[in-house]
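1. need a structure here:
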Amino acid sequence: MARSANSKLDSFLKRNTSRDVYERIRACEPCVVVSGSVKKVFMHVILSDERVYLSEYRPRALRKALSFRDITSIELVNDLPDFLSGQHRERSLHIRVVHTAKNAGKKSTEPKGFSQNEPVCPPASPLIGLNLGAHHSLEETSSVLLSTRSAPSESTGCRISPSSMSDGGLLEEDSSIITKRRSTSCPNKDLLGLSLFQPPSPALSSGSSIAPSPSIPNQERWAPSFSRRSSSLAKLVRRTLAEKDKEDEDDKEEELHLYAVSPTSRIYLHLQSSWSSYIIRSTLMLDPTYRKRCGMSSSSPEELKYHKISWERTCHLFSQLSGELLQEDISLESLYLLLQELHTATYRNPTIKKLFWRSSDLYPFLVKTLSDSSQATREGIHTVDRFLLCTLVVQILSLMFRETEIEPARLSMLTAKQGALTANMLLALVCDPELQLPDSTNGSQSSNTTLQGLQADYLDAASALLFEVVILCQEASRIPALGHFLTVSWVLRMIKPHPFLLPFVGYQAQQVVLLLSDEQYPVSPSQAVLLYQRCRLLLACLQHSIYLSKYIRTTFKEEFRYYVKMSALKHKLPQQYPISQPTQLLLSQLISLVLQKP
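-> Presented below is the predicted three-dimensional model:
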């Protein structure tokens, strides 16, 4: 959980919520809340990775305000609320969250892959909804905020310090159904509380050095087993669409207004980040392959039950894996297998992301590995090994960036030595999308085709990681008090000298055009997410770089004018994909900027 400066709230949440709910809380901040059932009440706004909760300023009950799945927009409102006065009125941050609400008595549903019955603590005394009495009113909770005071004094109750993460737990299946495998570096069977699902590796050429070896056992520390029942994505899409069409008839639009009164408020950034993370994650959860990777049954993920292991045990297993990765003279095969273990374990256990950023060695190690492999590729050494390794490293980095914005160690790591490591990562990430391969015989053409497919996978992963970096910088630039240099302009300035920057960006734009001009529809959930990420990346290039903006407009104006049609998006992006509407908004902005006259 992201602990707030209010120790009473933290203790209240820890004492009255389940461990699962507590560890998934991302941020807490006091705000004045206005909604259909709450009228100008000073409350704690609590964000998890799925929902927004509310609690009285002196916490007594934790109640669900809305789910991220029902949000349609989050926006800032430029106004001066008349119920605040003085400095509080001038520096207040008004956030409007528009969301749909089900009719009373209608059972709400959660997307597959998420718990449907999260326990929340009951009120200490009988309350009807959130229609709080006089003792919960804004007047008594924080009278200094009221406009009846002509010269209000500073109220410490209106401030919270930047939040930080607490130690969480690692997910583990019931020991009775885990297939335990002995690790070569962990002979003690009592320490093997986790097994790792090893996804099938891509087909490798006979000359590849990354291949299963009897001398290096497949280490499976951290993954629960899962049911392998077959499932059809098409059936899931049709069923979900039918259910949504039926429910939409009874949906109505409501608004939740939050007024942050702290000058260092980050609630807007946390809301945007949490919502973005949710729509990406919940869309990917519609993909059976992704759900298997996360250790969930593709047909009924709600049936999977998890147990927690201690933070100490998690740290031990992570330290063990880190030590194996950082050992000297490690073979390419061993490195690949260990990185696969780290990748899959992180999908199952978000706690590992915290440990990754708190480690002083792993991020520099991955950047160096990517840089060395990229350099070999630029020198014409195109091998299956290198492409597989580079893609895996980029996927791990992208995963570590996702949903870790409130981890303080991440910002410290990225800004160390004036961002030298981050700049190296960005330069190593960009590559030439055209493979410079020699003329080949019929016998080696299939090998070249394999390399081209692997490079396409790498370019997809690279766009996803650049998206994460752009999102990080956009959030960081809105907090000038932190005094760091991370901005989107800085990112684009760092990669501008790269000789293949223009072809790399052009490839990303070309993939957007090709996907939207293709008559095949609908796109898969993973394609929809990749489209969303590429649109955000291209928008950043258009908005923050004159150099790249001129290139995109000059090269792709006609393609966007004639091949990208907004009217076809409803077929390309199914309504049941949570990411569909945000992607349509991004595409509308992107097309407008590309076609804009100079």
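2. going by C-alpha atoms from here, please, whenever you check contacts or count neighbours.
-> Noted.
3. A helix includes His316, no?
-> Yes - counting by DSSP: H, G, I helix; E, B strand; the rest coil, His316 is part of a helix.
4. residues touching it, list them.
-> Under the criterion of C-alpha atoms under 8 Å, 6 or more residues apart in numbering, His316 has no neighbours.
5. relative to Ser310, how far out is it?
-> Separation of His316 from Ser310 (C-alpha to C-alpha, to the nearest Å): 10 Å.
6. overlap of the contact sets of these two?
-> With C-alpha under 8 Å, 6+ apart, His316 and Ser310 have no common neighbours.
7. any idea how many residues pack against the closest residue to Gln581 other than its chain neighbours?
-> With sequence-adjacent residues excluded and distances taken as C-alpha to C-alpha, 6 or more residues apart in numbering, Gln581 is closest to Gln575, at 7.6 Å. Counted by other C-alpha atoms under 10 Å, the residues lying close to Gln575 total 17.
8. again, but for the one 4 residues further on
-> The number of residues packed near Ile579 is 25, by other C-alpha under 10 Å.
9. correct me if wrong: it contacts Arg281.
-> No - between Ile579 and Arg281 there is no contact, the gap being 9.3 Å when judged by C-alpha atoms under 8 Å.
10. and Leu392, that's in a helix?
-> Yes - under three-state DSSP, Leu392 sits within a helix.
11. run this one through as well so I can compare:
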Amino acid sequence: MARPGPGSVRLDRFLRRNTERAVYERIRTCEPCVVVSERVNKVYMHVVLSDERVYLTEHPPRALTAAVSFGRVRDIELVNDLPDFLSGKDRERCQHIRIVYVTDEPAAVGWDWLRRDKKAGLPPPAPPSRRNSHCPSITHNFEGYPAERSHGGWRKEEVHMIKPTRSASCPNPETLGLPRVPHPPTQPLSTEPRLYSPGSSPTSPRSASGQSVKTVESGQAPRRVGSVLSRLLRRDRVTSGEEREAELHLYAVSQTSRLYLHLQSSWNSFIIRSTLLLDPLYRRKCNASSDPSPGKQRPAISWERTAHLFGQLSSELLQDGISVESLYLLLQELRTAAHRNVALRRLFWRSNEVCVFMVQTLEESLHGCQSLSGVHTADQLLMSIVIVQTLAVMFRETEVEAARLNLLSAKKGALASRMLLALICDPRPQTQNRGSQTGSELQALLSEYLDAACSLLFELLLSGHETSRCFSVDNLLSVGWILRVLQPHPHLLPFIGHQAQQVVQVLSELQESVLSPVEAVLLFQRCRLLLACLQYHSQLAQHLRSHFREEFRYFVKLSCVEEKLPPHYPISLPTLQLVKHILNLIVHR
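-> The predicted model follows:
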């Protein structure tokens, strides 16, 4: 997991000690924030972010409680305001993050334990065009994909209460003008179940999604049931099952906070992964843990074992004189293993040699070893496909891996520049002097490569968005920098044009078929690519408007888009929002 600063040592120990390993290894980052919700009023807490949900815990940590699952999030927005409960520099540098999600729980009448003002309410919604002064305007936010039916937005976790104390390494909430956490009653309510009986071993309450979070027992107060946080969040569920929108407000008081970026990235990864897992072939390839039969699941591989196996595979890849066939098979093995193991993806970025070798091999396969006629061979395209697909997988869920940023930004982004320029190729048919059957096979392979190249470019742009949002758009590895690196490439305009044409073709009324999960994800990635070109590069924006305005005007209808994107795909509504935005920028501007 990523550790944001010195004050996180105690929290890291708490998480390592009191969460299952599978949960701990999926934690991306944690930050102290002031939290405001329907249940909590301006409480200084730790926000713990994993790949699937947002957790909250007291400051200092006592119990970990799931606040909201990404499966229920509708929007994550950075609000530009000055919170009146903060003062001085804290007020000016605060980043206000609003998470809108759906829940089937009843609306809270007011704040329970920490309510000071009964007339106080949630911060009023800010106009969507206003943002923090240190972050440039974000013109698009994902909105509204279907909510998970398995559990509510706030998950209840019963834990033992520990005597409230405050670590010297943790900021005092009173310096932020926040209320002190009151002591709960010394005896538990009769309606609250006991998790532990004296002398019993701790158990792990299991959430509706199948994950469990361990709890901590205090020797100082063995008979107290339920932490302050758990009591604040405890409510009876709605029996009717009706859903409504709720909001969770996080106020990060650190000027260098990257919590918003991690939230957006985690949400983006979640909707892609959860949509792909709807595809049976992809689920088998990833050995998805969502398989309801525990006996069919592979046992988790330890970090040490993963590192050992990756070291063996790396040494085989980098050996001298390796044949093309052996190299291709090893890369296939690496790609499959990376799909199933996020630890391997992190190790990949810590091993500079493998990434550099793959970029060099891509350069040689796609551009350096073409035949005299300039036509790719099937072997070259197959090798290029597996390299680009493997690199795209390596980017997934490794945003907090410092080695990734260090490697890509080293020497003024030399390796990132090589990767970008290597993956762009001419998308036009290359069938000179070849039979029709061979030519069609090559064109099919070229189309598959172009799909993979779009996915990898999407991952690079996604990483660039994180840099662009809180730093200058001209910063190294930002979206603007990425598009400037690609600008001199002779095949950039045909490549982008191909991606736009594929969007039109997929969404055209002439094609009535519903998109598969894999096709829906690829459409989402292509739309993000087009949107980046329209927003960050004037030449590419003009090219898209001049060459594709009529196609988008007459062939892309929102009603048809809705029919092609099944509502149960988590990625459907975010994709629909992207299409609306692209239509506005291409057709109506």
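12. before we move on, back to that, can you tell me which residue in structure 2 aligns to the residue nearest to Gln581 of structure 1?
-> Under the alignment (TM-score structural alignment), Gln575 of structure 1 pairs with Pro567 in structure 2.
13. its match sits in which helix or strand?
-> Assigning secondary structure by DSSP states H and E places Pro567 of structure 2 outside every helix and strand.
14. so it sits against Glu148, correct?
-> No - between Pro567 of structure 2 and Glu148 there is no contact under C-alpha under 8 Å: 12.0 Å.
15. look up how far Ser374 of structure 1 lies from the counterpart of Ile424 of structure 2 in structure 1.
-> Using TM-score structural alignment as the criterion, Ile424 of structure 2 maps onto Val430 of structure 1. Look at Val430 of structure 1 and Ser374 of structure 1: by C-alpha to C-alpha, they are 9 Å apart.
16. quick check: end-to-end length of stretch 338-347 of structure 2?
-> End residues of stretch 338-347 of structure 2 are separated by 10 Å (C-alpha to C-alpha).
17. in structure 1, what range does it match?
-> Going by TM-score structural alignment: stretch 338-347 of structure 2 matches residues 346-355.
18. ok now that stretch, how far from the chain's centre?
-> 12 Å (C-alpha atoms, centre = their mean, to the nearest Å).
19. longest helix of structure 1?
-> In terms of residue count, the longest helix belonging to structure 1 (DSSP state H) is helix 442-476.
20. for it, packing partners?
-> Helices and strands touching helix 442-476 of structure 1, by 3 or more C-alpha pairs under 8 Å, 6 or more residues apart in numbering; DSSP states H and E, are helix 384-401, helix 488-495, helix 525-544.
21. what are the buried residues along it?
-> 447-448, 450-452, 454-456, 458-476 (16 or more other C-alpha atoms under 10 Å).
22. repeat for stretch 292-300 of structure 1
-> By neighbour count on 16+ other C-alpha under 10 Å, the buried set for stretch 292-300 of structure 1 is 292-299.
23. between those, which is nearest Ser125 of structure 1?
-> Using C-alpha to C-alpha, Met296 is the member of these that sits closest to Ser125 of structure 1, with 38.6 Å.
24. so the closest one makes contact with Leu304?
-> Yes - counting by C-alpha under 8 Å, Met296 of structure 1 touches Leu304, with 6.5 Å between them.
25. count of residues packed around the match of Ile424 of structure 2?
-> 22.
26. check Ser92 of structure 1 too.
-> With other C-alpha under 10 Å as criterion, Ser92 of structure 1 counts 23.
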